[in-house]
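Visitor: next come a sequence and a model predicted from it.
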Amino acid sequence: MTGKAFRAALAATVFISAAGVAQAQAAPQAQDAKIADLQRQVDELKAMVRAMQAAHGAAPVVIAQTPATSAPAATTPQPVQMAAVAAPAPVSAPEKKKAWYEKLQLRGYTQLRMNEIISGDKTAPAGRSRLRSVQDSGINENGNLSIRRARLVVQGDISNRVSLYLQGDLSAAVSNQSGSEPRQNFFQRRDAYADVYLDKAKTLKLRLGQSKVPFGWENLQSSSNRVPLDRTDAINSPVPGERDIGVVAYYTPSKIQAIWDELTHDGQKLFGNYGALGVGVYNGQGTNRIERNGSYMTVAMATMPFRLDGLGGMFEGQVAEFGASGILNKFRPEIRSGGVSAVDYDDNHVGAHAMIYPKPFGIQAEWTWGRTPEFDRATGTIKAKDSSGGYVMAMVRVPKTPIGQIIPFARYQTYRGGWKVATNAPRLETEEYEIGVEWLPLKELEVTLNYANVSRTEADERRTGRAKGDLVRAQVQWNY
């Protein structure tokens, strides 16, 4: 009931009461009948007022009057007296606090990929390398279409100081080591961690569980956000799969976070929420692998963005970022005869990265040096050997065109060293030139076209020589 309706009801009560009194004074002989009729009307109106008050939520109105009793004809009936008690201002009910599970969000992305070897060593005789990639098993003689990733993410705040993150992949494969018989499309754990913030400003946090290892800018950047289709062999070799179980501390000063927030608002493709400084310990045997030696992998990474406005000219409004990372680890690779090596091998790496975010022109580069397990052909055993490699990539970002955002790019990569997560840790020798374009016609849809000229060894110590050829690749990614 509205305030206007409430006042109208009160006015009607007074009006009818006054009319009844006037009639009683004008006709004394019918006084008793009139008073009785008046009392009935007042009772009815009082009931109506109470009902409307209950619907409106207002305080009750007290209506007082003299008793309606019979009196001598000469006695003038007393008018009805009404007194309204002011209703207090309505008090808003307190907003119900959301339970932690009501703050969770579900999101993800899926990648449909096409790989076609248009020339070169699609197949090869036994003992010779074929054109293959450790980054995408869909590159083979029968590749065609594949679902490269199908990720589902659940994340949210449990409280002001604790948040959770769970990610699984519906397109993972599991192989029987002894028979090399693949099983496709398992739902596999990729991330399962909690962030615990140690200060109110949320500049310092502990990440607990299975998460990405802070080594290499490209490794930390999500595959949903990367411009090229795959990571490079050199930067990915220290941490294939990018993840492990551990505890890591991240620190991000507010001034640095402000720069990253501006870049995110501008639509730049960042590496994620991994802090300006990260220090942690992990099992060290890789993604979803059993710990084998009881030792820990220690890792540290620092990265710093800088505004280039002071340089003026073409650098006005641009941001550069520089950083370094390092790993100390002992690793036990799987061996061809079955099981896992009983020997610990040095698995130590350092890396550096530098970039200028594209606005519109940008450049990005990383390099790594280290020692890692590698199969030695001369002795037929695995040894710890030197490894090195990296990449340089140039790109142009055109965020607004009649057909959406376009990012043409060109990248060169090279690597020499072992690939520790393959059976017997075979040596890789990679040289690759690629050009491509990422097109975003919609926020929810990305299309990437890519051409690559490739020269690389196959990740199998039983095959020798480099396979060479040309690839045409395409990917459609939808985000949800």
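Guide: Happy to help now that I have it.
Visitor: use CA for all of it now, contacts and neighbours both
Guide: Will do.
Visitor: who touches stretch 167-185?
Guide: 147-154, 186-192, 338 (Cα atoms under 8 Å, 6 or more residues apart in numbering).
Visitor: pull out the buried positions in stretch 110-130.
Guide: 110-117, 120-122, 128-130 (16 or more other Cα atoms under 10 Å).
Visitor: follow-up on the earlier one: tell me the buried residues within the contacts of stretch 167-185.
Guide: 147-153, 187-192.
Visitor: biggest separation within the residues you listed, which pair?
Guide: Ile147 and Ala192 (22.5 Å; Cα to Cα).
Visitor: distance check, Tyr391 against Ala5.
Guide: Tyr391 sits 76 Å away from Ala5 when distances are taken as Cα to Cα, to the nearest Å.
Visitor: quick one, which of those two is more surrounded?
Guide: Shown here are Tyr391 and Ala5; by other Cα atoms under 10 Å, Tyr391 has more neighbours (23 against 13).
Visitor: check which helix or strand covers that one.
Guide: strand 381-396 (DSSP states H and E).
Visitor: helices or strands up against that strand?
Guide: With contacts taken as 3 or more Cα pairs under 8 Å, 6 or more residues apart in numbering; DSSP states H and E, strand 381-396 sits against helix 233-236, strand 345-346, strand 361-376, strand 405-418.
Visitor: tilt between that strand and strand 405-418?
Guide: Orientation check (axes from the mean of the first three to the mean of the last three Cα atoms, to 10 degrees): strand 381-396 against strand 405-418 gives 160 degrees.
Visitor: residues touching strand 381-396, excluding its own?
Guide: 232-235, 345-347, 358-376, 407-418, 424-425.
Visitor: this is the comparison structure:
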Amino acid sequence: MRRLFAMAIILVMMSLSAVFARDVQGDSLLSNDSEQATPAKGWYEKLRLRGYAQLRYNGLFETNPNLMCDQCDKSWGGDGGGFFFRRIRLVFYGQVHERVYVYIQPDFASGGGNFAQIRDAYFDVALDPKQEFRLRIGQSKVPFGFENMQSSQNRLPLDRHDGMNSAVPNERESGVFFYYAPQEIRKRFSYLVSSGLKGSGDYGMFGFGIYNGQGPNAQDKDRSVHVVSRLTYPFLLPSGQIFETSFQGYTGKYIVQRSSPLDLDQNEFREYRYGPTFVLYPQPFGFQLEYNWGRGPEYNPATDDVVDAPLSGGYALVNYQWKTGDKLFIPFARYHYYKGGKKFELDATRHRVKEFELGVEWQFNPNFELVTMYTISDRTFENSSNPNNRQRGSLLRIQAQVNF
């Protein structure tokens, strides 16, 4: 599969290079002095490389080893532990043509093991010279939720909240997405990331997309695509303060992995979610609030079956940013809640989550940062293999991150 994917990328690149070659040839024919013209760069000369790595330790002051969150961090609780590479990512990106932008991101610490997996592999095709209208084709983040789209390189809490991260496993899907934003707003999105204000990135002022719906690196199983849409706007006040409001929603059908073929009364469920977002960027005080409602599959321990059920959840986060030179000190606190199933877990595992986190991020320089976070958690996660499972406890978590 990986070889086929790599061959597909190579073929796409070869096709792009052929287009660029024709463009360059056409430009030289129009030039009055083609011999003195500066040679155009090949697409391979326009690609750039960056990345980051995260090393964690979750074993300090742990009060309950049975308290865990497999979706969040596979080294949290259980029989494992010790030092753990959460992410090792390289990003190959570049504007290979005035209308084509390429982004490929593999992760070398996926699934709790040190093996490679494609996280993002897409290209943006600009539909106008200003690049205000774009099509994003490939595997990329689904525009649902601010924290879901915010890079793990920038996010303050070590893991995304269950309430909305349970909508799209690993936040990514294969599909086609349309984005629109005026140039001024695109520059504002870029500033919110580059300035250290913890922005979510440029996913348009308006986004609309269709995608498989079964998770990243997975083909569609029911010949029925998911549909998503998001509207957001970052307001700039005369004082320089920026706040952003959003509303998003999606719908589709999902096939649940059941514990046994004998239980296969129904495995396809229609699901939908919708909800708002509010973000006050830390200048120096910040505040984030997201919530969503909907319906989807959920394990019912009373009947030992997967049923259609309501769901809801979200979070509230407060933070403060203090900067001196190239150093940043950002204390934060977050409370998050979720009541519903997780469709991508066995039997659409039933979850009830109440969690409070108190932490600090130290950025010693642009290339190294350290996060310490104390977590107090109350989690219920039940399926057919463990139908009565509520765990409570606390622990101190530490993460070192290198940016390059």
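Guide: Cool, the structure landed. None of these values were measured; they are calculated from a predicted model.
Visitor: residues touching Val125 of the second structure, list them.
Guide: Counting by Cα under 8 Å, 6+ apart, Val125 of the second structure has contacts Arg99, Val100, Tyr101, Arg134, Leu135, Arg136, Ile137.
Visitor: look at the aligned residue in the first structure for it and tell me its secondary structure.
Guide: Using TM-score structural alignment, the partner of Val125 of the second structure in the first structure is Val196. Assigned by DSSP: H, G, I helix; E, B strand; the rest coil, the conformation of Val196 of the first structure is strand.
Visitor: what about Val196 of the first structure, distance to Ser254 of the first structure?
Guide: Taking Cα to Cα, one finds Val196 of the first structure at 17 Å from Ser254 of the first structure.
Visitor: same check, this time on Ala8 of the first structure
Guide: 59 Å.
Visitor: show me where the stretch 101-250 of the second structure has its helices.
Guide: Secondary structure of the stretch 101-250 of the second structure, counting by DSSP state H, counting those that start in this stretch: helices at 146-149, 162-165, 183-194.
Visitor: so Ile330 of the second structure sits right up against Gln321, yeah?
Guide: Yes - contact status for Ile330 of the second structure versus Gln321: in contact at 4.7 Å, counting by Cα atoms under 8 Å.
Visitor: on that earlier part again, which one of the contacts of Val125 of the second structure sits in the busiest neighbourhood?
Guide: Arg134 (23 neighbours).
Visitor: counterpart of it over in the first structure?
Guide: Arg134 of the second structure maps onto Lys205 in the first structure, with residues paired by TM-score structural alignment.
Visitor: how close does that match get to Val279 of the first structure?
Guide: Taking Cα to Cα, one finds Lys205 of the first structure at 11 Å from Val279 of the first structure.
Visitor: residues bridging contact with these two, i.e. touching both?
Guide: Overlap of the contact sets of Lys205 of the first structure and Val279 (by Cα under 8 Å, 6+ apart) consists of Ala249, Tyr250.
Visitor: quick one: what helix or strand has Gln391 of the second structure in it?
Guide: Assigned by DSSP H and E, Gln391 of the second structure falls in strand 390-403.
Visitor: matching residues in the first structure for that strand?
Guide: Against the first structure, strand 390-403 of the second structure falls on residues 466-479 (TM-score structural alignment).
Visitor: where in the second structure does the strand holding Tyr391 of the first structure fall?
Guide: On the second structure, the counterpart of strand 381-396 of the first structure by TM-score structural alignment is residues 305-320.
Visitor: tell me the buried residues in the match of strand 390-403 of the second structure?
Guide: 466-478.
Visitor: rewinding a little: out of the contacts of strand 381-396 of the first structure, which end up buried?
Guide: The buried subset of the contacts of strand 381-396 of the first structure (16+ other Cα under 10 Å) comprises 232-235, 345-347, 358-359, 361-376, 407-418, 424-425.
Visitor: dump the residue contacts of Glu291 of the first structure.
Guide: Here Glu291 of the first structure is in contact with Asn283, Gly284, Gln285 (criterion: Cα under 8 Å, 6+ apart).
Visitor: out of those, the closest to Ala320 of the first structure would be?
Guide: Relative to Ala320 of the first structure, the closest of these is Gly284; by Cα to Cα it sits at 31.3 Å.
Visitor: measure that closest one to Pro333 of the first structure for me?
Guide: 11 Å.
Visitor: before we move on, what about Ala24 of the first structure?
Guide: 109 Å.
Visitor: between these two, which is the more surrounded one?
Guide: Set Ala24 of the first structure next to Pro333 and count neighbours by other Cα under 10 Å: Pro333 wins out with 24 against 20.
Visitor: all strands of the stretch 201-350 of the first structure, in order?
Guide: Along the stretch 201-350 of the first structure, the segments classed as strands by DSSP state E, counting those that start in this stretch run 204-212, 243-251, 277-282, 297-307, 319-328, 330-331, 345-346, 348-356.
Visitor: dump those strands to JSON lines, plus distance to Ser17 of the first structure.
Guide: Converted to JSON lines, those look like this (distance: least, Cα to Cα, whole Å):
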{"stretch": "strand 204-212", "distance to Ser17 of the first structure": "73"}
{"stretch": "strand 243-251", "distance to Ser17 of the first structure": "77"}
{"stretch": "strand 277-282", "distance to Ser17 of the first structure": "81"}
{"stretch": "strand 297-307", "distance to Ser17 of the first structure": "80"}
{"stretch": "strand 319-328", "distance to Ser17 of the first structure": "81"}
{"stretch": "strand 330-331", "distance to Ser17 of the first structure": "97"}
{"stretch": "strand 345-346", "distance to Ser17 of the first structure": "101"}
{"stretch": "strand 348-356", "distance to Ser17 of the first structure": "85"}
